[in-house]
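Enquirer: coords please:
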Amino acid sequence: MSQTVVDRIPDHIARAVVDPHAFAEWDGIHTMLAELRRDHPFARADLDGYETFWIASRYEDIQAIAKRNDLFLSGVAQIMPLADVVLEHSIGFQALSRGVVTMNAPEHMKYRLLTQNWFQPKSIRGFETRFRQIARRYVDHMASLGGECDFFKEIAVHYPLMVINSILGIPDEAEPLMMRLTQNLVNIDDPELTGEPVPKTPEERAARTRAVAEEAWDYFKQVAAERRANPTDDVASVIANARIGGQPISDIDTLGYYVTVATAGHDTTAASVAAAIWALAERPEQLAKVQADPSLIPNLVDEAVRWTTPIYHFVRTAAEDTEFGGQHIAKGDRIVLMYLSGNRDEDVFDDPFEFRVDRPVNRQIGFGYGVHLCLGQHLARMEMGILFEELLPRLKSLELAGTPTRKITNFLGGPKSVPIRYEMA
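Expert: Sure thing, here's the model as predicted:
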């Protein structure tokens, strides 16, 4: 009986996808991902210090695996070295990993349904006036800066945080705290964004994660207590008073829900907005096209998400021995859904390496796929669209004023600096 020949990922690519610095070199990582799609579309990485993991790099394979949520389970969200297993046993990691994105059936849908109605188009339309006020505030701020700024640092990182605070019911004055928490949670490998050195050991990383989780809980438990005593019409109240099977959800699940909403709704949108302005600053013809036809703004939003793919990957774990793509997968193997690669798949997107505001069919998977499709996708599209509606008509000119840079991360990424020069009406 013949055995399946294992398709192995070349070492230089396997090392790159676990290296946070590799994703800051945009052209280089995309060259390697294109090689994967062409030569090793579903293949295994065997790296010292890591559990066996497979990478699905093609769009259709990513979708197929995401559909089989009974066989390929959520849990650990990102690729981690074996040494970091200490994280899985820390209270900080447990709390931060107890979000709907890491849950499986039947638990997953029970928790998702707690807030799902809040994130439907009908519900979030009620926030449009508030979102537009926030957008205008930041567009006016941009106009006051004298024609030059770092768009990420001055606008993109703040606007979506204020939007998500509105949804949660968090007061504006809590922005500095929320900013510090979200940046320290998702950017631990980038000292520019956290203001702290990168942890040198798994124990240091666990301690940092625990400290952030404890600070988050100190704040959110006050929010939860207030909303239980005096419920209001916001997502924080829904989470604080959530019950499943007639029982209140646990403290860890409450914190996990708050943190998931805060971080997923902040960094991903900030990254997509900043990357869109970066792309338009480099492509004046695309800027002119969307300014001449504002009906293209929804296309611009989806192209920004495809282009950026702020969540580079998610991990699934095989629930049992199985086969996929002609390869034998053992129970417990990790499967990396490389969304960043899927959104450049040449078999799905025409000219995938071009940024096009009028891309006619954009089936981007930046919001994920299947039962874990992003809960906040409608909110993200709406808030991005509103910002572009307020900003683009006022831009007389736009160009880069320096070299933009990207976050040091292999998980939740995007720009961290987008210096621009502009003239505004």
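Enquirer: going forward, measure contacts between C-alpha atoms and count neighbours the same way
Expert: Will do.
Enquirer: now the strands for the stretch 101-250 of the chain?
Expert: 148-150, 243-244, 247-248 (DSSP state E, counting those that start in this stretch).
Enquirer: Quick check: which of the ones you listed has the most neighbours on average?
Expert: Mean neighbour count (mean count of other Cα atoms under 10 Å) peaks for strand 148-150 among the strands of the stretch 101-250 of the chain, with a mean of 19.
Enquirer: this one as well, want them side by side:
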Amino acid sequence: MNLALSLDRVPDHIARAIVDPHAYVEWDGLHDMLAHLRRDHPFARADIEGYDPFWIASKYEDIQEVTRKNDIFLSGVAQLMPTIDLELDRTVGFASEARGLVTMNAPEHMKYRRIAQNWFLPKSVRSYEDRFRKLARSYVDRMAEMGGECDFFKEVAVRYPLLVIMSILGVGDEAEDLMMRFTQNLVNIDDPDLTGEPAPKTPQERAARTRAVAEEGWAYFNEIAEERRRRPTDDVASVIANAKIDGEPISNNAALGYYITIAIAGHDTTAASVAGALWALAERPEELAKVKADISLASSLAEEAVRWTTPIYHFARTAACDTEFRGQPVAKGDHVFLSFPSGNRDDQAFTDPFEFKADRTNNRQIGFSYGVHQCIGQHLARMEMTILFQELIPRLQSLELAGTPKRKITNFQGGPKSVPIRYKID
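Expert: So this is what the prediction gives:
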């Protein structure tokens, strides 16, 4: 097969935008390029200097199909970042040591997923409803005390989900600052506004800084794991610390990877979706009015918030063998990046995908990924967002933007980083 004649290639300017953390700040422009991919290059390869070649799946159905073929397209630690020396990645890079669920494959993946899966089923998370409602109400009360203006992301959206996930893990309130610093710095390394440091200039600097941030979190969670093994309690941290795989105690790396996955995925993604929803409602008073008139729409609002914001921009798969997809020759070892923002704007999957609809029905958004690696905490995320909307929206008498919202500088896990609002609340 003559690959040079067979390959469909991503236009160079789009490929460079896909890997550029700054391109995701220009959200509308990025979506224009993703729409171009869906139309003309739905599954195509990007070849740009400084990066390993990678395929981009931009269509909703293709993203689902790749994730369904999890025996051919394997999970791993590939990211949209410059090529890094493998030995450096092993010795300095954090990702190569993490034993998170998102990097595992069958049969290992399901064995580890089962450890905490029951804690995140709808029946289990509902037992936390009163606790989360009280927490949500306290943040709405705090908004009422702020004089009608605040940065919703900084004051509410990024804080409420953190306390929710700390509650699930069984982490005490005294660790809030550490957990905030850890979850924000690890995934926002390209954004000086969130880390307080310039973005890394080289892959080596990125790997070293990621490792430094990760080690602080690892040290803390290692203490948690050791304490839960000595004195188990009724929380997810104890379940993970005392888990066994094939009759053997879970390794420290696996336990720590589990904690970190839950902490980051459960915090940052929910924070982004909640902030994205308030941003959208502040610009669309008619959508806010719908929910005020019928608060049962809070659950569909939460679903639309995830679709609209799509806080995880991509996950990667690696071909386990030579294969073909959409008529394209994919070689063993090739990386395939699943563009979730693109899939969630696909007009073949959604009616009026570029419209924010609080009452959208049959919303099969893929912001929680899809298939065997669908987010283990999706039911928790839906519930905590719904509860916050139920507590906040009936009390809002008015809502508008008080400035220009800003998005995170990142090509992986993003969303708003500032949503200034002006409001009247009772």
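Enquirer: picking that back up, tell me which of the strands of the stretch 101-250 of the first structure sits nearest to residue 326 of the first structure.
Expert: When the strands of the stretch 101-250 of the first structure are compared for distance to residue 326 of the first structure using Cα to Cα, the nearest one is strand 243-244, at 40.6 Å.
Enquirer: Contact partners for residue 151 of the first structure?
Expert: Residue 151 of the first structure makes contact with 274, 277, 417-420, according to Cα atoms under 8 Å, 6 or more residues apart in numbering.
Enquirer: switch to 10 Å and redo it
Expert: Shown in contact with residue 151 of the first structure (Cα atoms under 10 Å, 6 or more residues apart in numbering): 142, 157, 273-275, 277-278, 404, 415-421.
Enquirer: I'd like the list of these that fall within strands, please.
Expert: Among the contacts of residue 151 of the first structure, the ones falling in strands (DSSP state E) are 415-417, 419-421.
Enquirer: between the residues you listed, which is closest to residue 208 of the first structure?
Expert: residue 416 (21.3 Å).
Enquirer: ok, now how distant is that closest one from residue 293 of the first structure?
Expert: Computed as Cα to Cα, to the nearest Å, the residue 416 of the first structure to residue 293 of the first structure distance reads 29 Å.
Enquirer: For the two, work out which one has more neighbours and name it.
Expert: It is residue 416, of residue 416 of the first structure and residue 293, that has more neighbours when counted by other Cα atoms under 10 Å, with 25 against 10.
Enquirer: hang on, the more buried one packs against residue 408?
Expert: Yes: using Cα atoms under 10 Å, residue 416 of the first structure is in contact with residue 408, at 9.0 Å.
Enquirer: can you list residues touching both of the two?
Expert: By Cα under 10 Å, 6+ apart, residue 416 of the first structure and residue 408 have these common neighbours: 24, 190, 192-193.
Enquirer: Just the residues you listed: which are in helices?
Expert: When these are checked against helices (DSSP state H), the matches are 192-193.
Enquirer: Turn the shared contacts of residue 416 and residue 408 of the first structure into CSV, including neighbour count and distance to residue 360 of the first structure.
Expert: Converted to CSV, those look like this (neighbours: other Cα atoms under 10 Å; distance: Cα to Cα, whole Å):
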residue, neighbour count, distance to residue 360 of the first structure
24, 20, 29
190, 21, 36
192, 14, 38
193, 16, 36
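Enquirer: and of the shared contacts of residue 416 and residue 408 of the first structure, the nearest to residue 126 of the first structure?
Expert: Nearest to residue 126 of the first structure out of those is residue 193 (Cα to Cα; 33.1 Å).
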